[in-house]
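Trainee: Here's my sequence, what's the structure:
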Amino acid sequence: MFVHVFPRQCLVCGVFDVLLVVTSFHFSMPSTKYACKCDYDAIESSNFQRFITAYTSMHTPPKEMQPIDNLVRKGLMNVEEGNEEYQFIKNGFLNGMGFMGHATNVMALYKNNVAFNLTRQARWDSFKIFYKAVAIKCGGDANVRYAWYGASLDELIEIVSFGFSGCNKNHDDDDECHGVGISLFSANCSIDSAMSTVADEHGLRHVLLCKVILGKVEAVPAGSKQSQPISKQYDTGVDDVSAPRRHIIWTAFMHSHIHPDYILSFKYNYMKDQQICGPLKPQSQYVSFPNLVAGVSNHLKPSQMSLLLKSYRIYKEQKTSREQWINKVRLIVGDRLLHSVITGSSHSVQLL
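Mentor: Purely as a prediction, here's the structure:
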């Protein structure tokens, strides 16, 4: 918050006093305070309005701050970096990024302002009503969890403003989808949601952190076309009941069982040699897998990024050989892009 002091002459009585222009870091339009009794007339004055117009035109936020300004206008509140809430969500996100944690920088966090308008307040009230209903149905525990959803910033703003829709379908190929509905990823699996993000014009990526009413869950196999609970005792689906990574909220429940809470903005960065585990291989051009992900993320579709992550997990679980995995990476990424990323890297490190 900044206060700018300007001497001014009252446009009504001619008395000289001061004009205090109070500007917020997040808003382009300043609020004003006056010392003269003729304030109302001054505000109505066309001369004063011209002054404000000129002032705001000279204080347009820089390009890199425009996303913040836009999100605030859409009813989100910036959460300051030193805030405990910010640190808690940031740490949770980075922990869930796994091997990409050290190659990820959290840039900002925005909170959904449920009091922004009556519609948004109504959706929050509706979520609480369904929370109580599912809790009664399930013997007192509605099984509410946090879950991540990755997409473009425009899509996330649309969801915060109007809720999920049938357009927010899974980004995976058909054989990777677990039923027909809204797929979100567990709080400790933020890396999966990150694979579905799209970089904006500033190079930032964005994920949505939601409260989700899970109720009683059922396992839904990959490739399933299931679109509703198999019986009335179930509420939502998961890919694995014992260790859920993906939550499936059926389309019928997408407005009642999901509440968007935060938008987190992040970007990938290339890791330095000392941050990369594994032996160096001199006189050869290689790249670490985190750097590969960062390098190809702007060129591959979300479905391809998900396949790339899946191939890495299969390899790390020793379910495939290194040669088979590298061939799979080449198939997903393409030799031309892979060569471009490797030769464009400033590091010469083995692909882990």
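Trainee: Could you use CA atoms for every contact and neighbour count after this?
Mentor: Will do.
Trainee: which parts of the lengthiest helix in the chain are buried?
Mentor: With secondary structure taken from DSSP state H, the chain has its longest helix at helix 118-137. Neighbour-count burial for helix 118-137, with 16 or more other Cα atoms under 10 Å as criterion, is recorded at 120, 123, 124, 127, 128, 130, 131, 134, 135.
Trainee: Check which helices and strands it sits against.
Mentor: For helix 118-137, the contact count by 3 or more Cα pairs under 8 Å, 6 or more residues apart in numbering; DSSP states H and E identifies strand 258-268 as packing neighbours.
Trainee: run this one through as well so I can compare:
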Amino acid sequence: MRRPLVSKNLTNPSEIEKANSTHSELDSTTHDQDPSSMSDCESSVSGPCNDPPPSFYDGLIRLQEGDRVFNLIRRRLVMGLGLGLVCGTQAEIVAIHRNPFRGVMGQARTQSFQIFEKAIANKCGGNSNLKFAWYAGSKQELCKIVEQGFGKSIDNGLYGRGVYFSPDDSAMECLKDSVVDEDGMRHLLLCRLILGKTEVVHPGSDQCHPSSEEFDSGVDNLTMPKKYIVWCTNMNTHILPEYIISFKAPSALNGFARVWDSSIRPTSPWMPFPTLISVLSKFLPPTTIALISKYYKDHKEKKIPRPELIQRVRQIAGDKLLISAIKSYRTRK
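Mentor: As a prediction, the model looks like this:
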């Protein structure tokens, strides 16, 4: 018997048993478990949707509306979009397709993933730190990944050279990078990741592999990560692409991204950017401050608009630190 793939943040044995009993396809020899124990919150995604299912390559298996696994994934997506937000309450799930890992190469990929999961678990004292995570891309890109694996990394990305994912409860983070296809649909890839021991990667990093043998992957924050970074050296051993979720959003992404942003945007008196950079330099590493300074320089040279500058600084520094800096500035004033 192969040791089942168990996600530390999503898997619940009782949910697995229930889901597998109602979905025989998940009993295949190449797919032991489903992404279970996802929240039992009420789903806010409208459905069923009458749109025809997207056409993917023949190897994928479409889950049926009402299937337990379908509902679990749908609920998790809604949580990641934010319950009560426009984008969460009006998104329409068109289809969920499962990767069955058929054929010699499909089985080889699952076996390789299991071998590395076991190795990382042994290295990390029994915990391989398995997580579910979202990856956004075009329909063509996601199909290619499912069929052949990851073939490219993100060069010169905010957190170095690797493949970036959003945690299963933060779908909005990667949804902003999704692409609308010719049918007006967006597609997300739900993957299993072997994270092992994570290390913080600061914005502006040019890192492309773990900083030492102690670490296995990167995150933007150790306590509440919004980004998982799987280095390009591990992208086809530490990632298992399992489901493609196709849905329609209520508006263009920029539209409902603004709805999400406005709900957490800090309000404050005006603060000069040079002063802000000076304050942030006391808390952030030099490479991060250099990146913020570069964006500020780009803004002064009219290469990027002020809203984009603000959004990038918020992404890099985080609202908590920015609010603290602004309050400190106002107190001194």
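Trainee: The longest helix of structure 1 vs structure 2, mean deviation?
Mentor: Taken against structure 2, helix 118-137 of structure 1 registers an average deviation of 0.6 Å after superposition, with mean Cα distance after the TM-score superposition for structure 1.
Trainee: what's the matching range in structure 2 for that helix?
Mentor: Under TM-score structural alignment, the match for helix 118-137 of structure 1 in structure 2 covers residues 104-123.
Trainee: what separates stretch 243-250 of structure 2 from the chain centre, distance-wise?
Mentor: Remark: stretch 243-250 of structure 2 is offset 14 Å from the chain centroid, using Cα atoms, centre = their mean, to the nearest Å.
Trainee: In structure 1, what range does it match?
Mentor: Counting by TM-score structural alignment, stretch 243-250 of structure 2 falls onto residues 262-269 of structure 1.
Trainee: Residues contacting stretch 266-273 of structure 2, please?
Mentor: Applying Cα atoms under 8 Å, 6 or more residues apart in numbering, the contact partners of stretch 266-273 of structure 2 are 296, 319, 323, 326, 327, 329, 330.
Trainee: go on, stretch 241-255 of structure 1?
Mentor: Outside stretch 241-255 of structure 1, the residues that reach it (Cα under 8 Å, 6+ apart) are 123, 147, 163-166, 178-186, 189, 214, 217-219, 227-229, 236-240, 257.
Trainee: Buried among those? Make that a ChimeraX selection.
Mentor: In ChimeraX, a selection of the buried entries from the contacts of stretch 241-255 of structure 1 looks like this (16+ other Cα under 10 Å):
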select :123,147,163,164,178,179,180,181,182,183,184,185,186,189,214,217,218,219,227,228,229,236,237,238,239,257
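Trainee: Would you report which members of the contacts of stretch 241-255 of structure 1 are assigned to strands?
Mentor: Cross-referencing the contacts of stretch 241-255 of structure 1 against strands under DSSP state E gives 147, 181-186, 217-219, 236-238.
Trainee: between those residues, which is closest to residue 344 of structure 1?
Mentor: Nearest to residue 344 of structure 1 among those is residue 185, at 32.3 Å by Cα to Cα.
Trainee: do you know how far the closest one is from residue 96 of structure 1?
Mentor: Using Cα to Cα, to the nearest Å, residue 185 of structure 1 is found at 10 Å from residue 96 of structure 1.
Trainee: What of residue 289 of structure 1?
Mentor: 17 Å.
Trainee: Equivalent analysis for residue 269 of structure 1, please.
Mentor: Where residue 96 of structure 1 is concerned, residue 269 of structure 1 sits at a distance of 17 Å (Cα to Cα).
Trainee: So for the two, which residue has more residues nearby?
Mentor: Neighbour count, other Cα atoms under 10 Å: between residue 269 of structure 1 and residue 96, residue 96 has more, with 20 against 15.
Trainee: ok now do the equivalent of that one over in structure 2, which residues does it touch?
Mentor: Under the alignment (TM-score structural alignment), residue 96 of structure 1 maps onto residue 80 of structure 2. Residues counted as contacts of residue 80 of structure 2 (Cα under 8 Å, 6+ apart) are 168, 169, 170, 171, 172.
Trainee: Let's have the buried residues of helix 118-137 of structure 1 in JSON lines, adding distance to residue 86 of structure 1.
Mentor: Shown next, in JSON lines, are those (distance: Cα to Cα, whole Å):
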{"residue": "120", "distance to residue 86 of structure 1": "22"}
{"residue": "123", "distance to residue 86 of structure 1": "24"}
{"residue": "124", "distance to residue 86 of structure 1": "21"}
{"residue": "127", "distance to residue 86 of structure 1": "23"}
{"residue": "128", "distance to residue 86 of structure 1": "24"}
{"residue": "130", "distance to residue 86 of structure 1": "28"}
{"residue": "131", "distance to residue 86 of structure 1": "25"}
{"residue": "134", "distance to residue 86 of structure 1": "29"}
{"residue": "135", "distance to residue 86 of structure 1": "29"}
